[in-house]
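>>> pasting the structure only:
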């Protein structure tokens, strides 16, 4: 493996949920420890399962892994760190500021930015305190800080007072007010990250166009701020031998090879490794010892009979229930790489095929959606919102209003804040909100919807909902704001998309919690690309299908009020004919 050659002291693994970065980080730690190196494995992943992987309880203290000589581990609980962080900021103003202001501050400190900055605050010492880590030759981090967080830490001037002065509003800068350590320590940590002799960043992706595009964005973002020592690992690639035995396996293999062949230009120059898809669950020492093997012997795949077919609700039945209302807003939500654009298109196509008027709107690049549909359809209208254009419009609006009276330092901080993911979501939602009202007369299917946290920021800062409410009350007019429509289950149905894998299910559950905090109750979950719901004879895929059943049961019995299971198809769901296969209306 190239990413292990002449490994520096610090190794960071980063990537979207479900791509396997925790497993690869753990396997790397085991491999280096087996070479006689003293290793500390650190996780800052909110969905961390490092302890589960090794079968021991770890927690927020350095713990020896008894089964592996030379290996210790530490799990920084980012949620607990974020809560302590919030308490430090909110505690002094509770009972001093009005309760509404305190709640607004708490919400501003409840997003992913706060969690990540709090985690960075926790592990900064591991990068800079030689006394704390002198016993370890390698420190491996499962989950790296994003370029956005690092840029925030590099900003000049004071971090405190931003919220109290009312400069932030829907802000990612608020979390900086709770940083405890000295600026010099953060600068030393950033310097360590940027030093190729000390640090290597490993981008983990799957052999899928969407996750490779995400890896390319991450690469460019981190390289732009000096973190250029990067390697690419494409994980979970189906072995060619499986493709010879099974139609589904052959189709998957062909798709993956095409995705790798069309690698984004930004990634082409990076040193690259591929890790084969394994049949076994990546839990336990034996599994970790074999994960990084270049070739998996055929004897490692245990042939098993196809299990009894799953009795699970279909997407067709879900669309039947949606169609019965005749109109409404359908919000399709989920983390990156789970297929929400495809499923939004599939739902829209199926509704239109029934003669129902449908407006499908997305903030994905227009080329991607036009490729997915590939043809026009009666009763279906498609619109694409340009996130870059909408974000720039929103940025200029905020800079002209909030930024008009700031000094140079304050304006620089505001401009950085406006480069955050929250800003794009808010800007895109303002564009979407012009379309939302159409749901009273037809179906509006919204792809790439904002998170519950973003919606709450909008509500808390009065950027939309409260402004409209105040204006309408003054006029004595009955009104419904976009936020109120989203909270009304008679007008809006939220569909959460996930995969039948541990991390995507945990991330979808977290998204559901965010929505509930915003007063929005998800209507249903969709489990996409399920091997367990497909037909295969491949021994490796059969074992993967068996592994999925636990996660499917968790969605059905714990997380979702209603759900649908969508099979992994032989044909990629591109074009109306193949999209309809997702709703079981046509065979492909």
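Sure, I can see it. The model shown is predicted, which means the values in this text are computed figures rather than measured ones.

>>> make it CA atoms for all contacts and neighbour counts henceforth
Fine.

>>> and the helix or strand where residue 235 lies, what other elements does it pack with?
Assessed by DSSP states H and E, residue 235 sits inside strand 230-237. Counting contacts by 3 or more CA pairs under 8 Å, 6 or more residues apart in numbering; DSSP states H and E, strand 230-237 packs against strand 199-206, strand 272-276.

>>> buried set for the shortest one?
Right, the one you point to is strand 272-276. 272, 274, 275, 276 (16 or more other CA atoms under 10 Å).

>>> who are the neighbours in contact with the third one?
Remark: with contacts taken as CA atoms under 8 Å, 6 or more residues apart in numbering, residue 275 is in contact with 233, 234, 235, 236, 237, 291, 292, 293, 294.

>>> how about JSON lines for those, with neighbour count added?
What follows is the contacts of residue 275, written out as JSON lines (neighbours: other CA atoms under 10 Å):
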{"residue": "233", "neighbour count": "26"}
{"residue": "234", "neighbour count": "21"}
{"residue": "235", "neighbour count": "22"}
{"residue": "236", "neighbour count": "19"}
{"residue": "237", "neighbour count": "19"}
{"residue": "291", "neighbour count": "24"}
{"residue": "292", "neighbour count": "19"}
{"residue": "293", "neighbour count": "12"}
{"residue": "294", "neighbour count": "12"}
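
>>> Take these and write them to CSV, including distance to residue 178.
As requested, the contacts of residue 275 are arranged in CSV below (distance: CA to CA, whole Å):
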residue, distance to residue 178
233, 35
234, 37
235, 37
236, 39
237, 42
291, 40
292, 40
293, 44
294, 45
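
>>> Against that first model, consider the following:
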């Protein structure tokens, strides 16, 4: 169980911050370089955790909170002074600037806005906001439509972006890897070549529907990193299957509640309010804390309950409550999926129930009923939703490795918003199409040919 707790994203962040502090405390490096640039930064949650006294004690040896994924820091206690020094450097405006980088998409800008708010609560106050891949000029119908979407998203956040004096990095046709390519980012020229890409043929979305119908699967979760289109794919699945006469429940955690489907006799929708679910779960956990528990330890529990794993567990518990009376549904489709790591935290024993029995006051019978169904590959499949790009592909691979550890089914991959199957020329994206072709081939191999491509939807004006 401790090994699984140490597999969480929070632990990875602490490990990264541990290395980060070595750089910050190295006087030789300070003298040798004018700038030290890190391509990642700790979240507000991790930094808050590192400031809590109980994070550095043996308190975690004497408590059992099924949401805890940070793992204890007492083994790193000799670095505590270094950590405090590093935090002070992050707060010093003369020393440190936090670069908040986003694509011009709603979800991406929203995430950096939220990250800034978290960091500001820790007295980190110097920021630069950078919007990357902004299309300055269109060169075809696809880039024209994408530019319109980008401008709409930017307009939504105009006040915040202006207040932060946001910088915009233009979309470049060239690849952004390697020293030479990165140097070209600073050039004003953006070499545009004719789009002579040969349209490719890949399995389409309707084939995925056929495979779902031919299987015995009842529960479908769309899984992927932010911005890949999980809600869109889940909505499409629910709509098509319900139109075929199946009884479908579509459950969403999308905070906008804009899943754009009409409830019909075959299609029902349920909204899981993640904030409400998290508050409910927090109350359940805190209700088990003894009255004589020191305040430092309570503070630790409160911060631990803000971890990503806790949010997933709270969601899973809320989802299990919704599922209590849904036996008559042919398909239950959910636009959010717990990671394999979270499922293992909930169910980390050989007989799949040690965690439940150990802390039964914190785990409802609905969860205990649902977990075996999720682990049954004949009943449940996670659909990996990704983009035909390097980072989404690598992140999806990590999610799959996580699911494999938890023995959770993931037969199908969906490549969303792809350009390679479109018979639509756009000179700005000729290189992008070549890149997509490369990553789709990787996805094809990784998924053992169980992949499906959804093209970018071009609206004819």
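Cool, the structure landed. Please read these numbers as outputs of a predicted model, since none were measured by experiment.

>>> Can you give me the TM-score here?
The TM-score (TM-score structural alignment, normalised by the length of structure 2) is 0.92; 453 aligned residues with a CA RMSD of 2.5 Å.

>>> count of residues packed around whichever residue in structure 2 pairs up with residue 400 of structure 1?
Taking TM-score structural alignment, the alignment pairs residue 400 of structure 1 with residue 287 from structure 2. Other residues near residue 287 of structure 2 come to 12 when the count uses other CA atoms under 10 Å.

>>> Can you tell me how far residue 287 of structure 2 is from residue 280 of structure 2?
11 Å (CA to CA, to the nearest Å).

>>> quick one: the strands in structure 2?
98-102, 127-134, 167-170, 219-223, 248-252, 267-271, 331-334, 380-386, 413-418, 451-455 (DSSP state E).

>>> out of these, nearest to residue 403 of structure 2?
strand 380-386 (8.8 Å; CA to CA).

>>> what range in structure 1 does the closest one sit on?
Under TM-score structural alignment, the match for strand 380-386 of structure 2 is residues 492-498.

>>> gap between the matching stretch and the chain center?
Here stretch 492-498 of structure 1 is found 15 Å from its chain centre; the criterion is CA atoms, centre = their mean, to the nearest Å.

>>> check the fit of that stretch onto structure 2 and give the mean distance.
The superposed stretch 492-498 of structure 1 is, by mean CA distance after the TM-score superposition for structure 1, a mean 0.8 Å from where its aligned residues fall in structure 2.

>>> contact partners of that stretch?
Contact partners of stretch 492-498 of structure 1, identified using CA under 8 Å, 6+ apart, comprise 328-335, 338-340, 485-486, 504-505, 508, 512, 521-528.

>>> separation between residue 308 of structure 2 and residue 136 of structure 2?
Here the criterion is CA to CA. By it, residue 308 of structure 2 lies 36 Å from residue 136 of structure 2.

>>> Those two: who's more crowded?
residue 308 (18 against 14).

>>> In structure 1, what sits opposite the more buried one in the alignment?
Taking TM-score structural alignment, residue 308 of structure 2 has residue 421 as its aligned residue in structure 1.

>>> Now do its match against residue 538 of structure 1, distance only.
For residue 421 of structure 1 relative to residue 538 of structure 1 (CA to CA), the value is 40 Å.

>>> what does residue 43 of structure 1 give?
Distance from residue 43 of structure 1 to residue 538 of structure 1, by CA to CA: 34 Å.

>>> Pick out whichever of those two has more residues nearby.
Neighbour count, other CA under 10 Å: between residue 43 of structure 1 and residue 538, residue 43 has more, with 29 against 23.

>>> I figured the more buried one was touching residue 74, is that so?
Yes - Residue 43 of structure 1 is within contact range of residue 74, at 6.5 Å (criterion: CA atoms under 8 Å).

>>> quick one on the thing from earlier: how close does the match of residue 308 of structure 2 get to residue 403 of structure 1?
Residue 421 of structure 1 is 19 Å from residue 403 of structure 1, by CA to CA.

>>> Likewise for residue 437 of structure 1?
On the measure of CA to CA, residue 437 of structure 1 and residue 403 of structure 1 end up 31 Å apart.

>>> just residue 324 of structure 1 next, same as before
From residue 324 of structure 1 to residue 403 of structure 1 the distance is 48 Å (CA to CA).

>>> Please apply the same query to residue 445 of structure 1.
From residue 445 of structure 1 to residue 403 of structure 1 the distance is 35 Å (CA to CA).

>>> For these two, indicate the residue with more neighbours.
Applying other CA under 10 Å to residue 445 of structure 1 and residue 403 shows that residue 445 carries more neighbours, namely 27 against 20.

>>> check contacts around the more buried one.
329, 330, 331, 332, 344, 347, 348, 358, 359, 360, 361.

>>> Residue in structure 2 paired with it?
So, by TM-score structural alignment, residue 445 of structure 1 is matched to residue 333.

>>> again, but for residue 148 of structure 1
Matched by TM-score structural alignment, residue 148 of structure 1 corresponds to residue 45 in structure 2.

>>> quick one: contacts for that match?
Here residue 45 of structure 2 is in contact with 118, 303, 306, 307 (criterion: CA under 8 Å, 6+ apart).

>>> how far away is the spatially most central residue of structure 2 from residue 355 of structure 2?
Structure 2 has residue 225 as the residue nearest its centroid, 3.5 Å off, counting by CA atoms, centre = their mean. Distance, residue 225 of structure 2 to residue 355 of structure 2, using CA to CA: 27 Å.

>>> Residue 395 of structure 2 now?
28 Å.

>>> who's more crowded, those two?
Comparing residue 395 of structure 2 with residue 355 by other CA under 10 Å, the one with more neighbours is residue 355, at 20 against 14.

>>> which non-adjacent residue is nearest the residue mapped onto residue 142 of structure 2 from structure 1?
Taking TM-score structural alignment, residue 142 of structure 2 has residue 248 as its aligned residue in structure 1. Spatial nearest neighbour of residue 248 of structure 1, excluding adjacent residues (CA to CA, 6 or more residues apart in numbering): residue 570 at 5.0 Å.

>>> Then residue 5 of structure 2?
residue 69 (4.3 Å).

>>> from what I can see the one you found touches residue 14, true?
No - taking contacts as CA under 8 Å, residue 69 of structure 2 lies outside contact range of residue 14: 11.2 Å.

>>> Among these two, which residue is more densely surrounded?
For residue 69 of structure 2 versus residue 14, the count of surrounding residues by other CA under 10 Å is larger for residue 69: 27 against 20.

>>> OK, contacts around that one?
4, 5, 6, 7, 8, 9, 10, 11, 304, 307, 309.

>>> Return the residue of structure 1 aligned against it.
In structure 1, residue 69 of structure 2 lands on residue 172 (TM-score structural alignment).

>>> From residue 459 of structure 1, how far off is its match?
Using CA to CA, residue 172 of structure 1 is found at 16 Å from residue 459 of structure 1.
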